[in-house]
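Novice: just the structure for this:
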Amino acid sequence: MGSIENLVLARKSLNVSLEKGKSLGLALDKAGPRLEEIIHRLPSLGAAVRPIRANKDALLAVVGHIDRAVGPAAAVLKVFDAVHGLEKSLLSDPRGDLAGYLAVLKRLEEALQFLGDNCGLAIQWLEDIVEYLEDNVLVDERYLSELRMFLKGLREIRDNGEKGCLDGGLLEASLDKLEDEFRRFLNDHSVPLPMSSSNNQASLAPSPLPVSVIHKLQAILGRLIANNRLEKCISIYVEIRSSNVRASLKALNLDYLEISIAEFNDVQSIEGYISKWGKHLEFAIKHLFEAEYKLCNDVFEGLGLDVWMGCFSNIASQAGILAFLQFGKTVTESRKDPIKLLKLLDIFASLNKLRLDFNRLFGGAACADIQNFTRDLIRRVIDGASEIFWELLVQVELQRQTPPPPDGSVPRLVSFITDYCNRLLGDDYKPILTQVLVIQRSWKNEKFQEKLLINAILEIIKAIEQNLEAWSKMYEDNILSNLFLMNNHWHLYKHLKGTKLGTLLGDSWLKEHEQYKEYYTAIYLRETWGKLPSLLSREGLIMFSGGRATARDLVKKRLKKFNETYDEMHRKQSTWVISDKELREKTWQLIVQAIVPVYRSYMQNYGPLVEQDSSSSKYAKYTAQSLEKMITSLFLPRPTRFGSFKGSFKQRQQSGKFNSMQPDQHQASPTSK
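Specialist: Presented below is the predicted three-dimensional model:
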């Protein structure tokens, strides 16, 4: 029994050995490739364990270098992780919580500053480690080469200031969002100034931007400026605020500001625009640019005068201040015309009224272009107005050689100049003209006295009187010459009496012209209508001394002569004009008084002698009523061809002088109304 048990145990033992042999065979099969791999890696493993075989002192020294580099590197990694933790907040919309967004952004800026500073420190320590490893030959050359390439990249980032590499562009994206928020705030609160549809004046409006909005804009600016984005902020601000001013001005319909010198020949064609220009310019300065000036100061306060004044200057230029000034310049470049003098004075008055505002708003160095344009415009206005004024006398004298009106009426030059000089002496223009002439003389280091202005006006009126005398002598018909002088002396008396010019000329001067009118009226009546009554002589008809037939022949003969003379006189004078209504009606009355009573009496007494004759209509041609009606149809002005009397005083295109002031023969003087 004992031997069987031993055999069983031996068998089991043998089976176990066989299983182990199989397992060992399988393990050997698997170990073959691993042994080959170990053999392949032996060189690199040898390099890796080289420090273990290095000098002990060298190994101890490198530990210190590594410890000093690990501290900054660990801090950098920690902050870098914190930066990425801010990403969600900074990529959200800042309008929900602007203050919170700005606080987070500031944390990002501080983190990036820390990263920037400590990355440099880490690079220095890493460079020190590499240098030590190179000197002590502690690592493989391939490993050192990789370290050198890595450090080179870090140095380039450091030297080029590429902070975006530290945060993956998070800061730039956040700043872009802030710029968008800056633009949105401005857009949402930049509303054109409301206009009243009735008078184009600004209604009561609040401050351009609420204080709370200004504070938010300043908070945004603080972060953007800290990141060198001031210029972009200013660009956005100027774009939106200048657009807002333009929208406010659009309601004024300022298309006329774009008018070019080629689009009009004289000031009259844009006279109405010049009046609007002054009102619109005042509105723009006092309501729009004034508000933008204050707002620029409020929003950009603390950044320096140059910053906010430069911002305001750009807004003013882009919003249209230069267009206003250009329009004034265009007027100065138009052809010379006496009416242009008045319009230049209007322009000067508008600019002078706003002088303090211009100096305050546009006085800084940033507004140099606006200042230069304004100074140039003022000089052009003053020089142009002075030149036209001092040339008036010469231009009036030049008209002396032109023919007078063929209808004997008041020449348009006379009515124009008398009205024109009155306007120059009036309260609206005299102070402005005086100031312009004073400034113009001061530029020449000459003094101006008011008597120079007064004397110039008196010389112009004296030249008008001399023109009238010269014109009266150009008529071939002396009777028409007398009518012409009657017309014009009455015009000078009536239309200057009680005026500034009339007061300047004096009562004796006015009385003299009234007497001249009476004198020439008397001559005119005596030489014309006054001769008709003598043709209706009663001589030989008193007692019918020669018989009824003889009396009838005498009446026929005298009536025929009367009719022929009357018809010829009426025909000739039917084209003549008495400009003034009062003088015309007075002249009718004198003619009627001179003729009609005599004719009526004659026909009552002797008309029956011819009325029964078969040819009576040849002799009893008129009744007293028909004569009076015909007389009161004389001297009426012709319908006006032009709407204004100003057009006769235009400049010659080629010579630069005024056109002939020869009157339009188909136009009534304004005094006929």
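Novice: C-alpha from now on. contacts and neighbour counts both.
Specialist: Fine.
Novice: from Leu193, how far out is Pro206?
Specialist: The spacing between Pro206 and Leu193, counted by C-alpha to C-alpha, to the nearest Å, is 9 Å.
Novice: the more surrounded of the two?
Specialist: For Pro206 and Leu193, the more surrounded residue by other C-alpha atoms under 10 Å is Leu193, and the numbers stand at 21 against 8.
Novice: wait, is that one part of a helix?
Specialist: No - inclusion of Leu193 in a helix is not indicated when DSSP: H, G, I helix; E, B strand; the rest coil is applied; the result is coil.
Novice: show the contacting residues for it.
Specialist: Ala202, Ser203, Ala205, Val245, Ser248 (C-alpha atoms under 8 Å, 6 or more residues apart in numbering).
Novice: which one of those sits closest to Tyr475?
Specialist: Among those, Ala202 lies closest to Tyr475 (C-alpha to C-alpha), at 59.8 Å.
Novice: in the stretch 501-650 of the chain, what residue spans correspond to helices?
Specialist: With DSSP state H, counting those that start in this stretch, the ranges of helices along the stretch 501-650 of the chain come out as 507-527, 548-573, 581-611, 616-619, 624-631.
Novice: mean neighbour count added to those helices, as JSON lines?
Specialist: Compiled in JSON lines, the helices of the stretch 501-650 of the chain are given as follows (neighbours: other C-alpha atoms under 10 Å):
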{"stretch": "helix 507-527", "mean neighbour count": "17"}
{"stretch": "helix 548-573", "mean neighbour count": "17"}
{"stretch": "helix 581-611", "mean neighbour count": "17"}
{"stretch": "helix 616-619", "mean neighbour count": "16"}
{"stretch": "helix 624-631", "mean neighbour count": "15"}
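Novice: format the ones you listed as a markdown table; extra columns: distance to Ile270.
Specialist: As requested, the helices of the stretch 501-650 of the chain are arranged in a markdown table below (distance: least, C-alpha to C-alpha, whole Å):
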| stretch | distance to Ile270 |
| --- | --- |
| helix 507-527 | 36 |
| helix 548-573 | 40 |
| helix 581-611 | 32 |
| helix 616-619 | 59 |
| helix 624-631 | 43 |
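Novice: one more to put side by side:
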Amino acid sequence: MRNIFSSHHSNTSSSSPSVSSHTSPINQYTFSQSLMEENIEIAEALINKWNPQGSAYTTVSYLFTDDRKEAKEFLKSIKDLQKAMHFLVTEQSTTSEKLINAQNLMQKAMKRLEKEFYQILSTNRAQLDPESISGRSSHASDLSRTSTSDFEDEIQSEDEIQSASDSISEVEQASTVAMSDLRSIAECMISAGYGKECVRIYNIIRKSIVDEGLYKLGVERLTSNQILKLDWEVLDFKIKNWVGAVKIAVKTLFQGERILVDYVFANSDSIRESCFTEITKEGANYLFSFPEFVAKGKKTPEKMFRILDLYDAISELWPEIESIFSFESTSSIRTQAVSSLIRLGDAVRSMLTDFEAAIQKDSSKAPVPGGGIHPLTRYVMNYICFLSDYTAILSDITADWPLPEQTSLPDSYFEGSDIDDFSTSNIALRFAWLVLVLLCKLDGKTELLKDVSLSYLFLANNLQYVITKVRSSNLKFLLGEDWISKHEIKVKQYCSNYERMAWSKVLSSLPEDSTAMLSREEAKQYFQIFNAAFETAYRTQSTWVVSDGKLRDDIKVSICKKLVPAYQQFYDKYRVTVRDERNFQSLVRFNPDDLGNYLSDLFYGNGISGSSSRGSHSR
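Specialist: Okay, the predicted model is just below:
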């Protein structure tokens, strides 16, 4: 008799028709009793007609599908039957047989509504799938504001549905009707005290949809130990799949379920919460625990970017997660998402620390051939450039993570730039520090090079590579133009030092005083010294490398400007003097144009090419 004492309905006196003040108590009782008995008779006829255990027709047909007008009357009859039962229970003179009959009718009616509720949920899976519902959330919100206090007003006529659905698609129209019917049935059953049966059906069907949705998204239910044992290639694939899946799961699957449950059980906060929790809690908790399991694994450099992808996905979705799982009973889901964020953040900070330590501990002893780009430079700069694509995420992760005191950057590092810009940007300071650690390490690598001039070329090459990578990535905005300009000046200084060290002997092989007159023997001696010095410099540097095309050209032009005019002057002045020498061709091996040809072959790392054939003896 659970429905009789439902607190959702008004007292019998308020629901009974008004009676004239002149009507006697006996007449009033007779009139009310007659009206209630008539209500029971009307309800009995309609309920028995649609009794699930009745005729074969009612067994295979459905009220809300076949006759919406009669469905409206069916719900009204249940409401009238409920009023009659309240009246009967308050009248002590009423026979128990009438009350028992009314209760039996209510049970039959609830059986029919159970069947109708199940049929609507199961046959409208496509129309009520989370994607369709989440895509029309604004319309669902409008529906949820519709008053459903009167069951007889809940089942809309076809004209009303068509009028309300002119601006939406056919699928949306079908889902609108299904959602409206579900809400009508749910409120009727809950009001009659049969909410438990309604909730059971709803939870079974909708939970299967959530579980199926997660399965189709590739969300596997692996334990922490299983994830830790996966090869990186397999785990990498699963992480990429998860990043795509979580966005769909939150914005479509869970969002759609929240919209649907909020609408169907709009009049009961406790039922809305219990249903949504039952449907989503298990799947959502596993979904958001996956990143935490990954973060517990071995922290290697290649995992950094996947960890950041996981962090980015959760942090980006956090407003939706907080809104969708706002119930107290789903707080564990929010807690799990936050826990994963914390774990991922810890993993990133740990990997950044390990990355810096790896740069400082690099112990490679093999000198780079030709003073080219060191493998450490390529690796570190490529890694940092990729990291700079995650600036916003890293800023969040490192916001409350101060740099250790021993890694404070020296003021000279920011000479000519605004250090305050770095001090207000923790992440910019960290990137600047990582680059400085690399440059300091490269400076130590010059000890492996025996030629001092090659050491300067090595530093120029590597610093130019660093600048190029900075300019072509987000590091440009983090480190700023002042940083770039300052380091470009350093490159020029390295190049100048290289030229001075590598070509000083060649330049000094020419007379210091260009106005002084030399004897034939002195001129011959200067030609011989110059030949030897130039050939030695060329032979030595023919295997050296300058990777950056512009830097390579700038260096060669700078050498030409210093060397060719000085040699041109000496050549023009004393070539005639030694022309009659028997070994003239070997004595004057180069004309000024030859020097430019030889220099143009430098810094490709190819060794001595056929350039020597360009000497004057072959012309």
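Novice: what's the TM-score once they're superposed?
Specialist: The TM-score (TM-score structural alignment, normalised by the length of the second structure) is 0.57; 479 aligned residues with a C-alpha RMSD of 5.9 Å.
Novice: I'd assumed Thr277 was in contact with Thr330 of the second structure.
Specialist: Yes - using C-alpha atoms under 8 Å, Thr330 of the second structure and Thr277 qualify as a contacting pair, with a distance of 6.0 Å.
Novice: what's the offset of stretch 22-33 of the first structure from the middle of its chain?
Specialist: Per C-alpha atoms, centre = their mean, to the nearest Å, the displacement of stretch 22-33 of the first structure from the mean C-alpha position of its chain is 99 Å.
Novice: so where in the second structure does it end up aligned?
Specialist: Counting by TM-score structural alignment, stretch 22-33 of the first structure pairs with no residue of the second structure.
Novice: stretch 578-591 of the first structure too?
Specialist: Residues 546-559 of the second structure are the counterpart of stretch 578-591 of the first structure, counting by TM-score structural alignment.
Novice: who's in contact with that stretch?
Specialist: 371-373, 457, 461, 464-465, 495, 499, 599-600, 602-604.
Novice: same thing with stretch 356-367 of the second structure?
Specialist: By C-alpha under 8 Å, 6+ apart, stretch 356-367 of the second structure touches Leu376, Val380, Leu434, Val437, Leu438, Lys441, Lys445, Leu448, Leu449.
Novice: now do the contacts for the most centrally placed residue in the first structure.
Specialist: Most central in the first structure under C-alpha atoms, centre = their mean is Phe324, positioned 2.1 Å from the mean C-alpha point. Listed by C-alpha under 8 Å, 6+ apart, the contact set of Phe324 of the first structure reads Leu257, Trp277, Leu281.
Novice: so the closest residue to the first one other than its chain neighbours versus Val381 of the first structure, what's the distance?
Specialist: The reference is to Leu257 of the first structure. In space, not counting the residues next to it along the chain, Leu257 of the first structure is nearest to Phe327; the distance is 5.3 Å by C-alpha to C-alpha, 6 or more residues apart in numbering. The spacing between Phe327 of the first structure and Val381 of the first structure, counted by C-alpha to C-alpha, is 12 Å.
Novice: ok, Leu501 of the first structure next?
Specialist: Leu501 of the first structure sits 25 Å away from Val381 of the first structure, going by C-alpha to C-alpha.
Novice: cool, Gln515 of the first structure as well?
Specialist: When C-alpha to C-alpha is the yardstick, Gln515 of the first structure and Val381 of the first structure sit 42 Å from each other.
Novice: and Val437 of the second structure? What does it align with in the first structure?
Specialist: Taking TM-score structural alignment, Val437 of the second structure has Ala463 as its aligned residue in the first structure.
Novice: what's the neighbour count on that match?
Specialist: By other C-alpha under 10 Å, the residues close to Ala463 of the first structure number 20.
Novice: what about it, which helix or strand?
Specialist: Under the criterion of DSSP states H and E, Ala463 of the first structure resides in helix 450-472.
Novice: please identify the buried residues of that helix?
Specialist: Along helix 450-472 of the first structure, these residues count as buried under the neighbour rule (16 or more other C-alpha atoms under 10 Å): 453, 457-458, 460-461, 463-465, 467-468, 470-472.
Novice: show me which pair in these is furthest apart.
Specialist: Leu453 and Ser472 (29.2 Å).
Novice: is it true that Tyr524 of the first structure touches Ile479?
Specialist: Yes - taking C-alpha under 8 Å as the definition, Tyr524 of the first structure is a contact partner of Ile479 at 5.9 Å.
Novice: mind listing what's buried in stretch 381-393 of the first structure?
Specialist: Of the residues in stretch 381-393 of the first structure, Val381, Ile382, Asp383, Gly384, Ala385, Ser386, Ile388, Phe389, Leu392, Leu393 count as buried by neighbour count, 16+ other C-alpha under 10 Å.
Novice: quick one: what's aligned to Lys473 of the first structure in the second structure?
Specialist: The alignment partner of Lys473 of the first structure in the second structure, by TM-score structural alignment, is Glu447.
Novice: what secondary structure does the closest residue to that match other than its chain neighbours sit in?
Specialist: The shortest distance from Glu447 of the second structure to any residue that is not its chain neighbour, by C-alpha to C-alpha, 6+ apart, is 8.0 Å, and that residue is Ser455. Reducing the assignment to helix, strand or coil with three-state DSSP, the entry for Ser455 of the second structure is helix.
Novice: ok, Ser455 of the second structure to Ile239 of the second structure distance?
Specialist: Summarising the geometry, the distance separating Ser455 of the second structure from Ile239 of the second structure, computed by C-alpha to C-alpha, is 44 Å.
Novice: who's more crowded, those two?
Specialist: Counting neighbours by other C-alpha under 10 Å for Ser455 of the second structure and for Ile239 shows that Ser455 has the greater number, 22 against 18.
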